[in-house]
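Undergrad: got a sequence here, can you build the structure:
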Amino acid sequence: MTTLHAKQALLPDGWANDVRLTLKDRRISAIEQGVEAKVGDERHDVLLPTMANLHSHAFQRGMAGLAELRGPDSDSFWSWRTVMYRFALTMNPEQMQAIAAQLYVEMLEAGFGRVGEFHYLHHDRDGSAFTNRAEMAERIVAACDETGIGLTLLPVFYAHSGFGGQVPNEGQRRFINDLDGFAALLDGAKKATSRLPCSVTGIAPHSLRAVTPEQLSALQQLSFDGPIHIHVAEQVKEVEDCVAWSGKRPVAWLLDNAALTDRWCLIHATHMTEDETVRMAKAGAIAGLCPITEANLGDGTFNAEVFLKAGGRFGVGSDSNILIGIADELRQLEYSQRLSHRARNVLALPGGSTGRYLFDGAVIGGAAALMAESGLAVGKPADVVSLKPRHDLGLSGDQVMDGFIFANGALVDCVWVGGVKQVEAGRHKAREKVAARFVGVMRELMAAF
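TA: I've put the predicted structure just below:
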């Protein structure tokens, strides 16, 4: 049992002062407000719930910074994807596990308590299936087990290179499955995640480019309890190709053909009409936003103001994992809206804190997208992050939150997942061991890249 005392804590109904949290058996067993610290309490300035990172491709952490060299012509998502394919073809299972563990250490040090791993690096380097079809999925599970981060595993079904069932290209050979092969992979993934406490297994049809309507329907009939995530409308070319194939834009096609519910998370959904935006919100599908990656790839700007006014929910993910940070993602999300609307404090309620609105929305929506629980409340998972303000300025509540997100005014200090402290003084307890293995693996991969 662990007891934490905080000068301030963000509870589901708002900020509270002088709060004691008791963590027991992976859960929050008691919360007291307006009480002094007792002997043996861990003392902290600010306590928050951890946040879910709802969209990650772990292997891409290894190529962070390697695609920032301009080519002979203008660069785009599609030229970046070519570099990504080259990198994806190089690594073996042990190397991917090492990269994933490094990434998950960084996520925990940033205050993320759970990851939604959109996992599509399935096969051996020549494209043949491993004897154990879930070999690579098991490596993701092992990296989560080693680092202590919560996991919602989303095995990806990827069968085609373009709309209408186009034949996959050579660079995609490690991703490709038919329905029978994917069903076997999903069964193996479920067995692997069953060894992790509070884990969830869903599915991820990669995109409407990569699955046919018949395959999308068949995937939903498979046995799984978790959510359904799909990339959609990230690029203008994707929208144009979808219209040429079906006569409809991607999100409109999903709304008309896939019976979207709150079980679905639409990743990116960048290029939508206002009608699509409102209909998506009304359907309950969660927007999986990846602001840093979307900016890095030049994707565009999500129609957040319309979506949120229509009652939509959102969460954030680090996607390509070029940079890991809660404040970084939320700040980029708000700044993208400011540039688009040429206004300030776009994603906030009248008279309210922008940072608080963003943080609360991402905690609630991110957990829902990964079918996990969230919040500092009795009975909820003991997933807690402490902040340490850089300076004792006497700030309280939303002022601390706004400073954390927009001014680097506070640092992540400690992180508990399931009541186990994984991060102390900003450093994961396995940081050195994991980093040493990561460095060795990256040197091997760079020599062959």
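Undergrad: going by C-alpha atoms from here, please, whenever you check contacts or count neighbours.
TA: Noted.
Undergrad: strands of the stretch 301-449 of the chain, residue ranges please.
TA: Counting by DSSP state E, counting those that start in this stretch, the stretch 301-449 of the chain has strands at residues 314-316, 384-389, 410-417, 420-424, 427-428.
Undergrad: deepest-packed of these, please.
TA: strand 314-316 (a mean of 29; mean count of other Cα atoms under 10 Å).
Undergrad: show me how far that one is from its chain's centre.
TA: Averaging C-alpha positions (Cα atoms, centre = their mean, to the nearest Å) puts strand 314-316 8 Å from its chain's average.
Undergrad: what does it rub up against?
TA: 52-55, 286-291, 329-330, 361-367, 369 (Cα atoms under 8 Å, 6 or more residues apart in numbering).
Undergrad: on that earlier part again, can you redo the strands of the stretch 301-449 of the chain as CSV with distance to Ile324?
TA: As requested, the strands of the stretch 301-449 of the chain are exported to CSV (distance: least, Cα to Cα, whole Å):
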stretch, distance to Ile324
strand 314-316, 11
strand 384-389, 16
strand 410-417, 13
strand 420-424, 15
strand 427-428, 14
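Undergrad: looking at those, which is closest to Met96?
TA: Among these, the nearest to Met96 by Cα to Cα is strand 427-428 (19.6 Å).
Undergrad: which parts of the chain are helices?
TA: Per DSSP state H, the chain has helices spanning 77-88, 93-110, 135-147, 179-193, 213-219, 236-246, 250-257, 274-283, 291-296, 304-309, 326-341, 354-369, 398-406, 431-448. These are given in chain order.
Undergrad: pull the residues that contact the third one.
TA: Contacts of helix 135-147 from elsewhere in the structure, counted by Cα under 8 Å, 6+ apart, are 93-94, 96-98, 100-101, 104-105, 119, 121-123, 150-151, 155, 189, 192-193, 196, 422, 430.
Undergrad: select only the buried ones of the residues you listed in ChimeraX?
TA: The buried residues among these can be selected in ChimeraX (16 or more other Cα atoms under 10 Å) with this line:
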select :93,96,97,98,100,101,104,105,119,121,122,123,150,151,155,189,192,193,196,422,430
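Undergrad: another one to check against the first:
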Amino acid sequence: MNPTATTDIRLSAVRGEIVHFIADPAHDAHALEHFADGLLIVRDGHVAECGPAAELLAKLPAGTPVADHRGKLILPGFVDTHVHYPQTDIIASHGEQLLEWLEKYTFPAERRFADPAHAAEVAAFFCDQLLKNGTTTAAAFATVHPASVDALFTAAQRRRMRLITGKVLMDRNCPDFLRDTAASGYAESKALIERWHGRDRLLYAVTPRFAPTSTPAQMRLAGRLFAEHPGVFLQSHLAENRGEVDWVAQLHPEARSYLDVYERCGQLGMRAVYAHCIWLDDTDRRRMADTGTAISFCPTSNLFLGSGLFDLRRARELGVRVGLGTDVGAGTSFSMLQTMNEAYKVLQLAGQSLSAASAFHLATLGGAHSLYLDDRIGNFAAGKEADFVVLDPRATPLLARRSAACATLDERLFVLMMLGDDRAVAATHVLGRPAWPRAPAA
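TA: Below is the predicted model:
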């Protein structure tokens, strides 16, 4: 270190084995950047520089705090592109497929979010679970209640997280206690956009639950909101389950496909992300690619609800943006490591193969790209927001034993995604500061 330099209190660094992506490894053999003994320098919550520790340590002013994580891997914070925070308390509820799941578990659970105190308690727990699992950015559903959106944005803001959410829109085919109207849904969403979108790291998503629970009038107004507010997101569900697809065809005989229902209402485009997308044809996939609309691949919930197998290969071939989603609570884990594990198995069943590099790319830069946030998060390029996770390959006896036998980085990453869970997350940092484990109160 330079002994004559003045300490910059806005400056810090973290040392360890650094892994991040500068491109998609499915298309670029040099996409993964790896520093076996690396240093990540953070200034004012953003990446200042990343590279070999031997070179960068000499640049640090004397007294710069350096967190030493040698023996562990440092990666960009995980990006969860589809999750339901109100379903935290129904994770691991037995049985049912999609439509029955909604009636039996989801709607009763979401009713409780009319109570702002309940919403605030669940939102705090939810955000802590994300951080405990190394997830620093998420696109999350709230409920129809505006207070549920306020609660989640407030919890995320306190933790300095980058978070996307919005009020669910439902004005038909749902219980009366969760039903809004086309007009009230529009007005409440507009007020929430004005209150929250663009504050700190918070972003609003227009959120029609899915086509069957919104009238054509509400769907058109959702599209109008999306168009009227540049920079907002739109999130919904698409072609998850065969019964759901058949139901949409009955409700919308005028549409060519399920996707076409959304397109007719102005709901495709940049920053629109649809979960599942299992039962699509190539015409739909090409339309998503052409409009810049993204898919959230949710393997654990697709398996849990028996919905089907996502075709990642075809989505990639046709140029669709794809990220990973835990889809809690039909998804069975907040862990993106476990979600990668299930993604590998889904693709094996579909006759496809997912490399460890591609899996970790989907969970970091790929997820950021799918959400049009890759200019701000997803890797350690200079100027990016300094969100990162520290993974311990010796977190459990089995992980330690198996990792010790690995000969390559790719093999070690694969072991982490197959055997790892929240126990493998040694630390999570948000904007360069420790976010998990929580620092003790002063």
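Undergrad: quick one on the thing from earlier: deepest of the helices of structure 1, which one?
TA: It is helix 93-110: most buried of these by mean count of other Cα under 10 Å, with a mean of 25.
Undergrad: so that one matches what in structure 2?
TA: Aligned by TM-score structural alignment, helix 93-110 of structure 1 corresponds to residues 116-133 of structure 2.
Undergrad: list of residues touching the matching stretch?
TA: Residues outside stretch 116-133 of structure 2 that contact it (Cα under 8 Å, 6+ apart): 85-86, 88, 112-113, 136, 147-148, 151-152, 155-156, 159, 334-336, 421-422, 425, 427-428, 435-437.
Undergrad: now swap in stretch 350-361 of structure 2 and tell me
TA: Everything outside stretch 350-361 of structure 2 that qualifies as a contact, by Cα under 8 Å, 6+ apart, is 20-21, 24-26, 32, 309-311, 313, 340, 343-344, 347-348, 367, 410-411, 413-414, 417.
Undergrad: just give the nearest non-adjacent residue to the equivalent of Arg242 of structure 2 over in structure 1, would you?
TA: Counting by TM-score structural alignment, Arg242 of structure 2 lines up with Val236 in structure 1. Once flanking residues are discounted, Val236 of structure 1 sits nearest to His271: 6.8 Å by Cα to Cα, 6 or more residues apart in numbering.
Undergrad: before we move on, the earlier item: export the helices of structure 1 as JSON lines, with columns for distance to Ser320 of structure 1.
TA: What follows is these, written out as JSON lines (distance: least, Cα to Cα, whole Å):
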{"stretch": "helix 77-88", "distance to Ser320 of structure 1": "10"}
{"stretch": "helix 93-110", "distance to Ser320 of structure 1": "11"}
{"stretch": "helix 135-147", "distance to Ser320 of structure 1": "16"}
{"stretch": "helix 179-193", "distance to Ser320 of structure 1": "22"}
{"stretch": "helix 213-219", "distance to Ser320 of structure 1": "24"}
{"stretch": "helix 236-246", "distance to Ser320 of structure 1": "19"}
{"stretch": "helix 250-257", "distance to Ser320 of structure 1": "22"}
{"stretch": "helix 274-283", "distance to Ser320 of structure 1": "24"}
{"stretch": "helix 291-296", "distance to Ser320 of structure 1": "6"}
{"stretch": "helix 304-309", "distance to Ser320 of structure 1": "21"}
{"stretch": "helix 326-341", "distance to Ser320 of structure 1": "12"}
{"stretch": "helix 354-369", "distance to Ser320 of structure 1": "17"}
{"stretch": "helix 398-406", "distance to Ser320 of structure 1": "21"}
{"stretch": "helix 431-448", "distance to Ser320 of structure 1": "17"}
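Undergrad: minimum distance to Ser318 of structure 1: which of the ones you listed has it?
TA: Nearest of the helices of structure 1 to Ser318 of structure 1, taken as Cα to Cα: helix 291-296 at 6.7 Å.
Undergrad: residue contacts, the closest residue to Ile193 of structure 2 other than its chain neighbours?
TA: Leaving aside its sequence neighbours, Ile193 of structure 2 sits nearest to Tyr204 (Cα to Cα, 6+ apart; 6.0 Å). Residues in contact with Tyr204 of structure 2 (Cα under 8 Å, 6+ apart) are 164-166, 192-193, 196-198, 232-233.
Undergrad: swap in Val346 of structure 2?
TA: 299, 303, 309-310.
Undergrad: how many neighbours does the aligned residue in structure 1 for Asp68 of structure 2 have?
TA: In structure 1, Asp68 of structure 2 lines up with Arg43, judged by TM-score structural alignment. Number of residues near Arg43 of structure 1 (other Cα atoms under 10 Å) recorded here: 15.
Undergrad: how close does the closest residue to Arg43 of structure 1 other than its chain neighbours get to Asp18 of structure 1?
TA: Of all residues not flanking Arg43 of structure 1 in the chain, His5 sits nearest, at 4.9 Å (Cα to Cα, 6+ apart). Going from His5 of structure 1 to Asp18 of structure 1 by Cα to Cα, to the nearest Å gives 7 Å.
Undergrad: cool, and Gly181 of structure 1?
TA: 54 Å.
Undergrad: before we move on, what about Ala110 of structure 1?
TA: In this view, Ala110 of structure 1 and Asp18 of structure 1 are 24 Å apart by Cα to Cα.
Undergrad: structure 1: which residue goes with Asp204 of structure 2?
TA: Not Asp; residue 204 of structure 2 is Tyr. By TM-score structural alignment, Tyr204 of structure 2 lines up with Thr201.
Undergrad: how close does that match sit to Val412 of structure 1?
TA: To Val412 of structure 1, Thr201 of structure 1 is 29 Å away according to Cα to Cα.
Undergrad: Asp402 of structure 1 too?
TA: For Asp402 of structure 1, the distance to Val412 of structure 1 - Cα to Cα - is 14 Å.
Undergrad: equivalent analysis for Ala367 of structure 1, please.
TA: Relative to Val412 of structure 1, and taking Cα to Cα, Ala367 of structure 1 is found at 20 Å.
Undergrad: go on, Ser217 of structure 1?
TA: Ser217 of structure 1 sits 43 Å away from Val412 of structure 1, going by Cα to Cα.
Undergrad: over to Ala189 of structure 1?
TA: Distance from Ala189 of structure 1 to Val412 of structure 1, by Cα to Cα: 32 Å.
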